[in-house]
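Undergrad: After the sequence you'll find the predicted model.
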Amino acid sequence: MALKVLSALDVAKIQLYHFKAIIVAGMGLFTDAYDLFCIPPIIKLIGRIYYDDKSAPTAVVSNLVAIALLGTVIGQLVFGRLGDQIGRRRVYGLSLSIMVLSSIACGFSICRTRNCVLVSLGFFRFLLGVGIGGDYPLSATIMSEFANKKTRGAFIAAVFSMQGFGILASSVVTMVVSTIFDATSDAPEGHTPDEADISWRLILMLGGVPAALTYYWRMMMPETARYTALVEQNVVQAAMDMKKVLDVPMSQIAEDSPLPSSPPPTYPLLSKRFFRRHGRDLFSCAASWFLVDIVFYSSNLFQSQIYHRFIKDHDPNKNGYQLAFRVARFQAILAICSTIPGYWVTVYFIDRIGRVRIQMIGFFFMAMVYFAIGIPYKFYWHNHINDGFLVLYGLTFFFSNFGPNTTTFIVPAELFPARFRSTCHGISGAVGKVGAIIGTVGFIWASKNQKKDEKPNPERMTVALVLLGVVCLVGLSVTYFFTRETMGRSLEDNENEDDD
């Protein structure tokens, strides 16, 4: 028997609370992108401060990214499971607290010696990754359970699109801080003064401010009606919670007669029955996320070339502030022209053409772009990094976000029953972040030269870029053969325990 409170959620009109939930839930994704994309310009400052006005080694960049991703893997698994066991709301504030405190702690990385600073920064970024990882399954699940079935995809995509604004914010903050410190510095041309050590710490600490501002609203959010009704089996409380946030008459959501006591099915997570019913869905979500993150985080392959040719990061006449400004400016332009449009094109089309089609479109065009860059790379692009190269580079981000980078966040929040939803989203995301770690390690391999670490090796870059195109085609195949469409379906379709 369909519960009235859940049927009302499926057809509820778009209300102010939906947009409020997008902002509150999206701040975790905002912080995630801010802290990831502020690292490249910050590394320019750290290189000039702790490496005698030289660039930091490639391995330092990749390790700082990888250590945060490792924390994300753990956070997704732990918080995803807790979200199903004790409730989404009860652990939602905890993940945000870890993010905010870790962002601040990154700025207070102890010591002034190079090794000590990098080790402490890596430790706090690991904790930051744990908080960010916990936010992924909780934000996606909460938004999916509050939304109606007609616009659910657009709402979850809008939450994820906050990453684009996080990228833009990190770039703007970096440019402003770098400009202010540079303008007040009296150091000789090309020399980075000691006070630059304060600037990169300030940039990191400011990343926690937007998330901290939403903490109160997270704590005031009620538990989702779907969790309360289907997992806790408290339909009366679910109706009362829904009434608090949505303008729906109580007569439409209160049951007309007492419901029979029917405890939820007892088969456990990852049991034979679970895999028989949900194994294909879990495989498709995890595999797609794994493949797209390999490609998405390997985008640094391009940036090493762009920084070397356009930003001229080895220019002895530029200090750390100026180099950080140039890198941040490039990232801001890329976010405005490519990344953010990709997110919002998905928001517009996700409930019109479906998740599967968008994911296949994204994988296909990403593959074509990587082949267009990779096949002639050694013979042409390696010595002709021009506007054409930048357009192709921007298209990889556009079709990643108008494609699998967004849909892999959406689909796991829709495919699984309420008692497994957050856990399965966490598992899928954790497998994806393992792919991201592989991508960052591949960045080290592909960018190293046989004798130097200054310029990318053209032969390795060619092979790596073509392999990324192949990975995209594998993702296309996984999507076509294994991923089920969820557009227009009620989340309760997956609550049917009939073995058929």
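TA: Great, that's in hand. Residues are numbered from 1 along each chain as shown.
Undergrad: can we go C-alpha only for contacts and neighbour counts from here?
TA: Noted.
Undergrad: ok, how many other residues are close to N115?
TA: Neighbouring residues of N115 were enumerated by other C-alpha atoms under 10 Å; the total is 11.
Undergrad: And here is the other one:
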Amino acid sequence: MAREQLGVLNALDAAKTQWYHFTAIVIAGMGFFTDAYDLFCISLVTKLLGRIYYHVDGALKPGTLPPNVAAAVNGVALVGTLVGQLFFEFMKRHGLHLLGTTTTWFLLDIAFYSQNLFQKDIFSAIGWIPKAANMNAIHEVYKIARAQTLIALCSTVLGYWFTVALIDIMGRFAIQLMGFFFMTVFMFALAIPYHHWTLEPNRIGFVIMYSLTFFFANFGPNATTFVVPAEIVPARLRSTCHGISAAAGKAGAIVGAFGFLYAAQSTDPAKTDTGYPPGIGVRYSLIMLGVINFFGMLFTLLVPESKGKSLEELTGENRDENDEKQIQMDPSRTVPI
């Protein structure tokens, strides 16, 4: 059995680049495009839905979605993704490595999706964009989209390219550990002196540091959590363990989408969005995200380094091949189970 599996893997390793490779790249890219469209643009859509369908004539503030509707709109795509990945992939366990990949992906997505979905509220809270009451719907969406695009271009996209350039030099483990570390540092640096960053002369500094959390998310665990589960488990379990790890990530995204929707609300009832109870505020939400990133750094210690090793070396499949050869040469030899 091991020899047959290695034969398949060797054939894949020796195969030349063909048309189906590019087909796979395009399919994967379109899948991520639709995923990103649902998850990263939904914050702008909810703004418009609130203004259009929940507008109250004479109100001081523009309309906003009620908490239950906002939670459903933000979370429904993530719930569907989680169910799909579990339905198709949930079969077996693979020890501490699987624990490491699932927990790190889970913790990352709590922090990463929370930041993406609610960065519009953070920009308003520090005064980088005007309050919603001072803008019409088109102006508000434009301001938010411009801010998010600026951060994406200067940090998110740049972080991915740093990972592409350095992943086989620094290694997966080092990049993931470094990413979680700096995400933790910058979250605490934003949260602890939070009042300092809300002052007008310091707003640009806040935006720069906030952008760095996205940079080190993508030059860090938001890239490596996709890669590692596909490299560190045997071929017969690879898609299963990757699916379980990805499902854990989407579970974390659901926690972030639903939990921080309420948590980031002001502690002052007079300053919360319509229909929301008081939360813990932006400052303590950032502290909580910093703690989550710190635990992600700890659970990264369960993930082995796969740089410079073949899939067979990482999963021990070469040992199975060698054991079979030695048994054929010496039938009296027993192999430990």
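TA: Cool, the structure landed. Bear in mind that the values here come from a model prediction, so they are computed numbers and not experimental data.
Undergrad: For the alignment partner in structure 1 of L298 of structure 2, give its distance to V356 of structure 1.
TA: Aligned counterpart of L298 of structure 2 in structure 1: S477 (TM-score structural alignment). Between S477 of structure 1 and V356 of structure 1 the computed distance is 11 Å (C-alpha to C-alpha, to the nearest Å).
Undergrad: Of the two, give the one with the bigger neighbour count.
TA: Comparing S477 of structure 1 with V356 by neighbour count (other C-alpha under 10 Å), the higher total belongs to V356, at 24 against 16.
Undergrad: what do we get in structure 2 for that one?
TA: In structure 2, the residue paired with V356 of structure 1 according to TM-score structural alignment is F173.
Undergrad: For that match, which non-adjacent residue is closest in space?
TA: Once flanking residues are discounted, F173 of structure 2 sits nearest to E305: 5.2 Å by C-alpha to C-alpha, 6 or more residues apart in numbering.
Undergrad: And the one you found, which helix or strand is it part of?
TA: Using DSSP states H and E, E305 of structure 2 sits in no helix or strand.
Undergrad: what about it, how many residues close to it?
TA: The criterion is other C-alpha under 10 Å. On that basis, E305 of structure 2 has 16 neighbouring residues.
Undergrad: Wait, it touches G171, no?
TA: Yes. Using C-alpha atoms under 8 Å, E305 of structure 2 and G171 qualify as a contacting pair, with a distance of 6.8 Å.
Undergrad: burial count for F482 of structure 1?
TA: Neighbours of F482 of structure 1 under the rule other C-alpha under 10 Å: 17.
Undergrad: quick one: it from I427 of structure 1, how far?
TA: 17 Å.
Undergrad: and the helix ranked longest in structure 1, which stretch of structure 2?
TA: Across structure 1, the helix with the greatest residue count (assigned by DSSP state H) is helix 114-146. Residues of structure 2 matching helix 114-146 of structure 1 by TM-score structural alignment do not exist; the stretch lands nowhere.
Undergrad: other SSEs contacting the following helix or strand past that helix?
TA: Proceeding N to C from helix 114-146 of structure 1, the next assigned helix or strand is helix 152-160, under DSSP H and E. Based on contacts counted as 3 or more C-alpha pairs under 8 Å, 6 or more residues apart in numbering; DSSP states H and E, the elements that helix 152-160 of structure 1 packs against are helix 16-37, helix 114-146, helix 340-353, helix 404-410.
Undergrad: I'd like those laid out as TSV, including distance to D499 of structure 1.
TA: TSV is the format used below for those (distance: least, C-alpha to C-alpha, whole Å):
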stretch	distance to D499 of structure 1
helix 16-37	34
helix 114-146	24
helix 340-353	29
helix 404-410	25
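Undergrad: Could you tell me how far the strand or helix carrying V471 of structure 1 lies from the centre of the chain?
TA: Assigned by DSSP H and E, V471 of structure 1 belongs to helix 458-482. Its chain's average C-alpha position is 20 Å from that of helix 458-482 of structure 1, according to C-alpha atoms, centre = their mean, to the nearest Å.
Undergrad: ranking the helices and strands packed on helix 152-160 of structure 1 by burial, who's on top?
TA: For those, the largest average neighbour count (mean count of other C-alpha atoms under 10 Å) is found in helix 404-410, namely a mean of 28.
Undergrad: What residues in structure 2 pair up with the following helix or strand past that one?
TA: With elements assigned by DSSP H and E, the helix or strand that comes after helix 404-410 of structure 1 is helix 412-415. When structure 2 is aligned by TM-score structural alignment, the counterpart of helix 412-415 of structure 1 is residues 229-232.
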